[in-house]
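Peer 1: Just to be clear, the model below is a prediction. Sequence and coordinates:
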Amino acid sequence: MLPIDLDVTRSVRAYMATCLSEPDFSLTRVHQGLRDAAWYSPKDRRALRSLCDARPKDFSRWLYERERDGHYTGLMMVWPAGYSTPIHDHAGLWGIEMVLQGSLIVEDYEVVADSQSTLPRFVGSTVLEEGQSCAFAGTEGHAHRCTNVSARRPAVTLHVYGGLLDTYRNFEATHDGRYAARSTIARIDGALGHERARGA
């Protein structure tokens, strides 16, 4: 665990605790409120610069919350310049992804299965600048790919997923133009200073 206590993760944990105590969960309401609740301070920006500088060519995923009853997982991600994920799903979980530094392009796909393979069909794309976010409902047919727009600078994002995201599927192109779905372990590179993240 890194001794980094961030204002933004503290504010998100407090906000999510209030959301989980409400009787009726609404992803739209949680997403809208998260934009106001997540405060990314100048102190946070300086602290996370060390993560960007330590491994400038590596994409990394940092756990800041694994809610004790499994209601949600919180991650920070550091994106090297120009990095792009494979097309991937989120194991049927809902999610919110917010850009704290830099900008991302998010390509959305609809996953269609036939008798021979799984085919992600491109739906559209969105560019997220600093402070902007997107949400997805976690349907079985949803997948996306994210790319750091900058060829020179890293990006930092904050993620909230509606459950324990232990595995997911990457969709890898095959030689015949189809895609193969590969089960992938949700790798965690480390935890950011919060005692409930220990041992995760």
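Peer 2: Received the coordinates, thanks.
Peer 1: switch to C-alpha atoms for all contacts and neighbour counts from now on
Peer 2: Will do.
Peer 1: ranges for the strands of this structure?
Peer 2: With strands called from DSSP state E, the chain shows them at 60-66, 73-79, 87-88, 95-101, 104-113, 118-128, 133-136, 142-148, 155-161, 167-173, 179-185, 190-191.
Peer 1: Tell me which of those strands lies nearest to residue 50.
Peer 2: Closest of the strands of the chain to residue 50 is strand 73-79, at 10.7 Å (criterion: C-alpha to C-alpha).
Peer 1: which secondary structure elements does that closest one contact?
Peer 2: With contacts defined as 3 or more C-alpha pairs under 8 Å, 6 or more residues apart in numbering; DSSP states H and E, the packing partners of strand 73-79 are strand 60-66, strand 155-161.
Peer 1: In CSV: those, plus distance to residue 48.
Peer 2: Output for the helices and strands packed on strand 73-79, formatted as CSV (distance: least, C-alpha to C-alpha, whole Å):
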stretch, distance to residue 48
strand 60-66, 11
strand 155-161, 8
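Peer 1: Out of those, which is closest to residue 139?
Peer 2: Short answer: strand 155-161, nearest of the helices and strands packed on strand 73-79 by C-alpha to C-alpha, at 12.8 Å.
Peer 1: quick revisit: save the strands of the chain as JSON lines, and put in mean neighbour count and distance to residue 34 too.
Peer 2: Shown next, in JSON lines, are the strands of the chain (neighbours: other C-alpha atoms under 10 Å; distance: least, C-alpha to C-alpha, whole Å):
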{"stretch": "strand 60-66", "mean neighbour count": "23", "distance to residue 34": "15"}
{"stretch": "strand 73-79", "mean neighbour count": "24", "distance to residue 34": "13"}
{"stretch": "strand 87-88", "mean neighbour count": "22", "distance to residue 34": "24"}
{"stretch": "strand 95-101", "mean neighbour count": "22", "distance to residue 34": "9"}
{"stretch": "strand 104-113", "mean neighbour count": "18", "distance to residue 34": "18"}
{"stretch": "strand 118-128", "mean neighbour count": "16", "distance to residue 34": "15"}
{"stretch": "strand 133-136", "mean neighbour count": "19", "distance to residue 34": "9"}
{"stretch": "strand 142-148", "mean neighbour count": "23", "distance to residue 34": "20"}
{"stretch": "strand 155-161", "mean neighbour count": "23", "distance to residue 34": "10"}
{"stretch": "strand 167-173", "mean neighbour count": "18", "distance to residue 34": "24"}
{"stretch": "strand 179-185", "mean neighbour count": "15", "distance to residue 34": "27"}
{"stretch": "strand 190-191", "mean neighbour count": "20", "distance to residue 34": "21"}
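Peer 1: put this beside the first:
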Amino acid sequence: MANTIAPVRDTVAGALAATVTELAENPGAWLPRVRLSPAGRWYERLHHDGDREIWLISWLPGQSTGLHDHGGSRGAFAVALGGLQERDLGAVRDVGPGTVRTFGADYVHEVRNVSAAPAVSVHAYSPPLATMNRYDLADGRLVRLATEDAGQW
């Protein structure tokens, strides 16, 4: 059974958490697809419909998302292999295999691989991602650096 760190506050978040948990616990469905890229995180969209999308992401040591939001989408991610670290505006936490993180539409965070080994995670969003905002922290305040549209990733 997965260890969900963030509380599941609604049925959408619960459904996303169930989706990423099921996939993370079934490596036969995704392991042959995984690639490792020294140039940056590798990712592949596994599913997309009008309600949600699911992504598979691999992380080499040192790779990171930078601070970002999800453009108003709710989300969940599960670490399937290895370990990641998540930083939001209030905490830094280690996220290991079988752990699920859920978040709401206004959530800003950074996910990174600070370990010495590759990691793999499964992510789900509802509605599907249309935009993502990238941020930096300046004097303890978020500063938006860029907005990316879905066609840019």
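Peer 2: Cool, the structure landed. Predicted model, so just to flag it, every value in this text is computed and none were measured.
Peer 1: TM between them?
Peer 2: Here the TM-score for the pair of chains, by TM-score structural alignment, normalised by the length of structure 2, is 0.77; 141 aligned residues with a C-alpha RMSD of 2.6 Å.
Peer 1: Out of the helices and strands packed on strand 73-79 of structure 1, the one nearest residue 118 of structure 1 is which?
Peer 2: strand 155-161 (23.7 Å).
Peer 1: Read off where that closest one ends up in structure 2.
Peer 2: On structure 2, the counterpart of strand 155-161 of structure 1 by TM-score structural alignment is residues 119-125.
Peer 1: Mean deviation, that stretch versus structure 1?
Peer 2: Once fitted to structure 1, stretch 119-125 of structure 2 is off its aligned match by 0.6 Å on average (mean C-alpha distance after the TM-score superposition for structure 1).
Peer 1: now that stretch: how far from the chain's centre is it?
Peer 2: Taking C-alpha atoms, centre = their mean, to the nearest Å, the mean C-alpha location of stretch 119-125 of structure 2 is offset from the chain mean by 5 Å.
Peer 1: quick one, what contacts residue 25 of structure 2?
Peer 2: Residues in contact with residue 25 of structure 2 (C-alpha atoms under 8 Å, 6 or more residues apart in numbering) are 80, 98.
Peer 1: ditto for residue 86 of structure 2
Peer 2: 92-95, 109-112.
Peer 1: Next: residue 85 of structure 2.
Peer 2: Applying C-alpha under 8 Å, 6+ apart, the residues near residue 85 of structure 2 are 92-95, 111-114.
Peer 1: go with 7 Å
Peer 2: Taking C-alpha atoms under 7 Å, 6 or more residues apart in numbering, we find residue 85 of structure 2 in contact with 93-95, 111-114.
Peer 1: So which of those residues is the closest to residue 11 of structure 2?
Peer 2: residue 95 (22.7 Å).
Peer 1: Map residue 75 of structure 1 across to structure 2 for me.
Peer 2: Matched by TM-score structural alignment, residue 75 of structure 1 corresponds to residue 55 in structure 2.
Peer 1: how far away is that match from residue 88 of structure 2?
Peer 2: 21 Å (C-alpha to C-alpha, to the nearest Å).
Peer 1: quick one on the thing from earlier: contacts for the match of strand 155-161 of structure 1?
Peer 2: Outside stretch 119-125 of structure 2, the residues touching it (C-alpha under 7 Å, 6+ apart) are 16, 20, 24, 52-60, 73-84.
Peer 1: 6 Å instead?
Peer 2: 16, 20, 52-59, 74-83 (C-alpha atoms under 6 Å, 6 or more residues apart in numbering).
Peer 1: repeat for stretch 137-153 of structure 2
Peer 2: 130-136.
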